[in-house]
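Engineer: have a look at this prediction, sequence included:
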Amino acid sequence: MVTLLLVDDQAMVRGALGALLELEPDLEVVAQAADAAAAVTAAAAARPDVCLMDIQLPDEDGIAATTRVLEASPGTRVLIVTTFARPGYLRAALDAGASGFVVKDAPAEALAEAVRHVHAGLRVVDPALAEASLFDGANPLSAREVDLLRLALEGMSVASMAARVHLSAGTVRNHLSSAIGKTCTHNRSQAARVAREKGWI
């Protein structure tokens, strides 16, 4: 029997996912969590074989949560299950230690097979996303550029960004200019949107 931890902030999604997976004779849901903190606690207590992790969680993203779950329960394998099929998320998830990455619109049978493969020590990646990741390349943005583009998504002015990150306005403009160039866009708002679509921020 493969034991499972389901992590998703939507109770209805968790319930549906659990019901589908428990139709399989060799899969058993032993714990559920609605956020990253609860996921870490549940992983430490239940020591599940596989954790199915969403990316969008209320307290922190599922990629950061993956690292914490693996620290709490080293024998657990993490399978990212998300609606956000973005190449940057795939790379970040695998770098964080995830064993697989599938999208939520996959058939139930495919998800069950992905769980079994991950449990067996194999890697599972959505084929279309793997292809996109291969051709889109790695995230070209620096950590500082990522931080500033996140603030740009909030509609923050350069002066406000500078105050938030404790840099001069000129330095912030330089970082934003670099990010705009790397994303082949015309302004910081466009750069932030492109970076988000690719899963870089």
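Structural biologist: Everything's here; your move.

Engineer: please count neighbours and contacts with C-alpha atoms only from this point.
Structural biologist: Will do.

Engineer: gap between the residue sitting furthest away from the middle of the chain and residue 161?
Structural biologist: Residue farthest from the centre of the chain, counting by CA atoms, centre = their mean, is residue 170 at 32.3 Å. Look at residue 170 and residue 161: by CA to CA, to the nearest Å, they are 11 Å apart.

Engineer: likewise residue 150?
Structural biologist: Applying CA to CA to residue 150 and residue 161 gives a distance of 10 Å.

Engineer: who's more crowded, these two?
Structural biologist: residue 161 (21 against 18; other CA atoms under 10 Å).

Engineer: return the set of buried residues in the strand or helix carrying that one.
Structural biologist: Element membership of residue 161, judged by DSSP states H and E, is helix 158-165. By neighbour count on 16 or more other CA atoms under 10 Å, the buried set for helix 158-165 is 158, 161, 162.

Engineer: what sits closest to the first one if chain neighbours are left out?
Structural biologist: Among residues not flanking residue 158 along the chain, residue 169 sits closest, at 6.2 Å (CA to CA, 6 or more residues apart in numbering).

Engineer: that neighbour against residue 157, yeah?
Structural biologist: No. Residue 169 is beyond contact range of residue 157, at 9.8 Å (criterion: CA atoms under 8 Å).

Engineer: take the one below as the second:
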Amino acid sequence: MIRLLLADDQALVRGALAALLDLEPDLQVVAEAGTGEDAVEAAREYCPDVALLDVEMPGMGGLAAAAALRDAVPQCRVLMVTTFGRAGYLRRAMEAGAGGFIVKDTPARELAEAVRRVHAGLRVVDPTLAAATLSVGASPLTGRETDVLRAARSGGTVADLARHLHLSEGTVRNHLSAAIGKTSARTRAEAVRLAEENGWL
């Protein structure tokens, strides 16, 4: 029996996934979580074989949770299951130690098979997303440019961003300018949008 942990902030989606996977004779959902933090805590408690993590959850997202699980419960394999099939997310998930990455509209039979393959130590990647990742390439943004664009998502002035990030206004302007150039954007808002679409944030 393969023991599963499901983490998704949408209870309806989580419940539907649990119901589908529990129909399989060799799969058993032993724990559910609505945040990345709860997923890591549940994994410590229940020692699942495979954790299915949503990418975007409040607080600690699925990508950060995958990295935390690798350290906290190294025997637990990770399969990212997400609505957001963005190329940058796939690359970051693999860097965080995930064994697979599929989108939520994957048919139930394929999802169950993906769980078995990840449990067996194999890689499972949505083929369309894999092709997109190769064409998009790695994020051109530095870590600090990524931080500045993330902070810029909510708007605010350069002074607001500088206070939030504990940087000088000049440094924030320089990082924003570099990020705008690297994303081929015309404005800060467009740079944020393009970086989000590529899964770089």
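Structural biologist: Yep, that arrived. Computed from a prediction, not measured in an experiment: that's the story for all the values here.

Engineer: just give the TM-score of the two.
Structural biologist: Scored against TM-score structural alignment, normalised by the length of structure 1, the superposed chains reach a TM-score of 0.97; 201 aligned residues with a CA RMSD of 1.0 Å.

Engineer: got the residue ranges for the strands in structure 1?
Structural biologist: Using DSSP state E, the strands found in structure 1 span residues 2-7, 27-33, 50-53, 77-82, 100-103, 124-125.

Engineer: check the fit of the first one onto structure 2 and give the mean distance.
Structural biologist: Spelled out, that is strand 2-7 of structure 1. Strand 2-7 of structure 1, aligned to structure 2 and superposed, deviates on average by 0.7 Å (mean CA distance after the TM-score superposition for structure 1).

Engineer: repeat for the shortest one
Structural biologist: Per the superposition on structure 2, strand 124-125 of structure 1 and its aligned residues are separated by 0.4 Å on average (mean CA distance after the TM-score superposition for structure 1).

Engineer: next: the longest one.
Structural biologist: Between strand 27-33 of structure 1 and the aligned residues of structure 2, the post-superposition mean distance stands at 0.9 Å (mean CA distance after the TM-score superposition for structure 1).

Engineer: for that strand, packing partners?
Structural biologist: strand 2-7, helix 11-21, helix 36-46 (3 or more CA pairs under 8 Å, 6 or more residues apart in numbering; DSSP states H and E).

Engineer: looking at the ones you listed, which is buried most?
Structural biologist: Most buried of these, by mean neighbour count (mean count of other CA atoms under 10 Å): strand 2-7, with a mean of 24.

Engineer: centre of the chain to it, how far?
Structural biologist: 17 Å (CA atoms, centre = their mean, to the nearest Å).

Engineer: before we move on, what about stretch 39-57 of structure 1?
Structural biologist: 14 Å.

Engineer: what residues in structure 2 pair up with that stretch?
Structural biologist: When structure 2 is aligned by TM-score structural alignment, the counterpart of stretch 39-57 of structure 1 is residues 39-57.

Engineer: quick check: the one residue sitting closest to the centre of structure 2 vs residue 190 of structure 2, distance?
Structural biologist: Structure 2 has residue 55 as the residue nearest its centroid, 3.1 Å off, counting by CA atoms, centre = their mean. Distance check for residue 55 of structure 2 against residue 190 of structure 2: by CA to CA, it reads 22 Å.

Engineer: wait, residue 29 of structure 2 sits on residue 1?
Structural biologist: No. Residue 29 of structure 2 lies out of contact with residue 1 (CA under 8 Å); the separation is 10.1 Å.

Engineer: who's more crowded, these two?
Structural biologist: With neighbours defined as other CA under 10 Å, residue 29 of structure 2 and residue 1 compare such that residue 29 has more, 18 against 9.
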